[in-house]
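Engineer: Sequence first, predicted coordinates after that:
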Amino acid sequence: MNRLTADTFRTSHDKFVPYIMSCDPSYEASIEIALALQEAGVDAIEWGVPFSDPLADGAVIQEAGERARASGGSLSKAVEGIKEARKRGLTLPVVLFTYVNPVLSIGNDRLVDQMKDADIDGLIIPDLPFEESRDLRELCGSADISLISLIAPSSKHRMKKICELGDGFLYFVTSLGVTGTREHFSDELENTLQEVTSYSNVPVLAGFGISTRDHVRFFQTVADGVIVGSALVRFIAEREKELSSPIKKENALSEIKQFVQQLIS
């Protein structure tokens, strides 16, 4: 059953989706972080896959990917991690965030089968052009998995086309370039978001560069949800040693939970 419905975000008070990197700083720690985020009250989890050439990722998430790869992270390991998290009580919608090359190395059919077995709800591939996504979109649809499109300000014709095939939610890119924390956003952003929302039959979530409570509050009012990655990934990185310590791990997980609750409160 796909948990990504309009009600997932539009009836939520917090409208918040955190991004974390699977296997960062370890396979076990990332599962425990996901469970802590569920306790924090988030609406879904974006589960990153470490990759050697992550074109959409800024320095913070690139470094997280390097740590994850050093600890044995991969696309298959990321899927396995969600399967294990489900066994331990993770009930939130989970969206896998990866790149085309790892998908090609496994194959579309095999990946979709693995995702279905792990009870993963959605898939984001930022370097898969929308115009080339048809085959994978149909394959995901047959498995009740949402292939989620990124949408950035462009021509009305293209934005409408992407919105028409929106599934799960649309990931609205709030700034050009790669992920990472930012201080300011374009003044035209709110108007463009409203335009995209008017075209879309699924929730529109804003992401890229959103890092402070003020940012979150603003986008909670103009979008159906907010995605925060780099700020949280950096916070986790600062607790790498504690997350590896049996004595200090619980305190580190509590701090991560509190950090997220402060962002969405």
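Structural biologist: Nice, I can see it. Residues are numbered from 1 along each chain as shown.

Engineer: contacts and neighbour counts: CA atoms only from here.
Structural biologist: Will do.

Engineer: residues in contact with Asp7?
Structural biologist: Asp7 makes no contacts at all, as judged by CA atoms under 8 Å, 6 or more residues apart in numbering.

Engineer: Closest to the centroid, which residue in this structure?
Structural biologist: Glu46 (2.6 Å; CA atoms, centre = their mean).

Engineer: part of a strand, is that one?
Structural biologist: Yes: judged by DSSP: H, G, I helix; E, B strand; the rest coil, Glu46 forms part of a strand.

Engineer: wait, what's in contact with it?
Structural biologist: Contacts were defined as CA under 8 Å, 6+ apart; by that measure Glu46 touches 17-20, 94-97.

Engineer: okay, the residues you listed in JSON lines with neighbour count and distance to Ala143 next?
Structural biologist: JSON lines is the format used below for the contacts of Glu46 (neighbours: other CA atoms under 10 Å; distance: CA to CA, whole Å):
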{"residue": "Val17", "neighbour count": "27", "distance to Ala143": "23"}
{"residue": "Pro18", "neighbour count": "22", "distance to Ala143": "24"}
{"residue": "Tyr19", "neighbour count": "23", "distance to Ala143": "23"}
{"residue": "Ile20", "neighbour count": "26", "distance to Ala143": "24"}
{"residue": "Val94", "neighbour count": "23", "distance to Ala143": "15"}
{"residue": "Val95", "neighbour count": "26", "distance to Ala143": "14"}
{"residue": "Leu96", "neighbour count": "26", "distance to Ala143": "15"}
{"residue": "Phe97", "neighbour count": "22", "distance to Ala143": "17"}
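
Engineer: ok, structure two:
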Amino acid sequence: MSSTTIAFEKARAEGRAALVGYLPAGFPTVEGSIAALKTMVAAGCDIVEIGLPYSDPVMDGPVIQAAAQRALEGGVRTADVLKVVEAVAATGAPTLVMTYWNPVERYGVERFAADLASAGGAGLITPDITPDYAQDWIAAADAHDLDKVFLVAPSSTDERIAMTTAACRGFVYATAVMGVTGTRATTSELAAPLVARTKLATDLPVGVGLGVSNGDQAAELAAYADGVIVGSAFVQVFLDHPGDERAALGALATLTEDLAAGVRRA
């Protein structure tokens, strides 16, 4: 059983959903992203997603695009991402990388899997590649005992959901909003039906990414999802505090605590 699955089971035993937090490596700096992610873990994130900044983030909204661009302008490379993984994984929180497929292919699939495992990473979330085109990654992940997290969407057929979940390990990522990422004022009516359909196909935990930005939204989502995934709201904290890392870390801790309380209210 993977460390990610264990974290979900621990949350379930406590009668709540797991809180999954995302931040790109290298934003605002490499060391700053390490400090931020450690703050998120200390304040209540059960599982961490570390973004690998990419020059063509077509599935990301403007907030995460801005963060990735700043990281790239700061010179962040895959080696830096692995450095962040190693530092955050040392906290004991399951630490996954979320990345577009092109950087993994350029780095070398087997090499990436080996280096990610060596850094203590739990696995990889791959939003733009599906299991039927991911044989190389599936083989490398299995060889290095890494989680494989693929995405399902409201547009996925039941057959597609079954195929996707069968290839997953760790959890299934349900993206319940059609379009790019970003915070939203209300949760989507598409989320609960997607989670229900996904759970018919698998016993794996189902985490939902929906643009959650506060504890009340987290509580609403946690009523039916195994995990509440938050990204843009965490990134926005640093965009709101340019050049003031101390203030940003304080605001980040406050936001994480609110979200962690939310998944416990459901």
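Structural biologist: Alright, I've got the coordinates. Predicted, not measured: the structure shown is a model, and the values here were computed from it.

Engineer: overall similarity of the pair, as a TM-score.
Structural biologist: With the length set by TM-score structural alignment, normalised by the length of structure 1, the two chains reach a TM-score of 0.91; 257 aligned residues with a CA RMSD of 1.7 Å.

Engineer: circling back: still touching in structure 2? Go through the contacts of Glu46 of structure 1.
Structural biologist: Counting by both residues aligned by TM-score structural alignment, their matches' CA atoms under 8 Å, structure 2 reproduces these contacts from those: 17-20, 94-97.

Engineer: so what's the aligned residue in structure 1 for Val76 of structure 2 up against?
Structural biologist: Using TM-score structural alignment to pair residues, one finds that Val76 of structure 2 aligns to Gly73 in structure 1. For Gly73 of structure 1, the contacting residues are 22-23, 27, 49-50, by CA under 8 Å, 6+ apart.

Engineer: where do the helices sit along the stretch 1-150 of structure 1?
Structural biologist: Assigned helices in the stretch 1-150 of structure 1, in chain order: 6-10, 27-40, 59-70, 75-87, 100-106, 108-118, 134-142 (criterion: DSSP state H, counting those that start in this stretch).

Engineer: Where is the longest strand in structure 1?
Structural biologist: For structure 1, the strand with the greatest residue count under DSSP state E is strand 16-21.

Engineer: quick check: angle from that strand to helix 59-70?
Structural biologist: 50 degrees (axes from the mean of the first three to the mean of the last three CA atoms, to 10 degrees).

Engineer: what's the distance between strand 16-21 of structure 1 and the middle of its chain?
Structural biologist: 5 Å (CA atoms, centre = their mean, to the nearest Å).

Engineer: That one vs structure 2, mean deviation?
Structural biologist: Compared with structure 2 after the fit, strand 16-21 of structure 1 shows a mean deviation of 0.7 Å (mean CA distance after the TM-score superposition for structure 1).

Engineer: so where is that strand in structure 2?
Structural biologist: With TM-score structural alignment as the criterion, strand 16-21 of structure 1 aligns to 19-24.

Engineer: Pipe the helices of the stretch 1-150 of structure 1 into a markdown table and attach distance to Glu195 of structure 1 per row.
Structural biologist: Shown next, in a markdown table, are the helices of the stretch 1-150 of structure 1 (distance: least, CA to CA, whole Å):
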| stretch | distance to Glu195 of structure 1 |
| --- | --- |
| helix 6-10 | 17 |
| helix 27-40 | 31 |
| helix 59-70 | 30 |
| helix 75-87 | 35 |
| helix 100-106 | 29 |
| helix 108-118 | 32 |
| helix 134-142 | 24 |
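
Engineer: distance between the longest helix anywhere in structure 2 and the chain's centre?
Structural biologist: Counting residues, the longest helix found in structure 2 (DSSP state H) is helix 245-265. Centre-to-centre, helix 245-265 of structure 2 and its host chain are 17 Å apart (CA atoms, centre = their mean).

Engineer: Now do it against helix 30-43, angle only.
Structural biologist: 30 degrees.

Engineer: which outside residues touch helix 245-265 of structure 2?
Structural biologist: So helix 245-265 of structure 2 is contacted by 15-19, 32, 35-36, 39-40, 43-45, 213-219, 221-222, 228, 234, 237-238, 240-241 (CA under 8 Å, 6+ apart).

Engineer: Stretch 98-111 of structure 2 now?
Structural biologist: 49-54, 57, 112, 124-129, 136-137, 140.

Engineer: between the helices of the stretch 1-150 of structure 1, which gets nearest to Val173 of structure 1?
Structural biologist: helix 59-70 (16.3 Å; CA to CA).

Engineer: So what touches the closest one?
Structural biologist: Against helix 59-70 of structure 1 from outside (CA under 8 Å, 6+ apart): 21-27, 49-52, 54, 179-180, 229-230, 233-234, 237.

Engineer: Take those and keep only those in strands.
Structural biologist: Per DSSP E, these map to strands at Met21.
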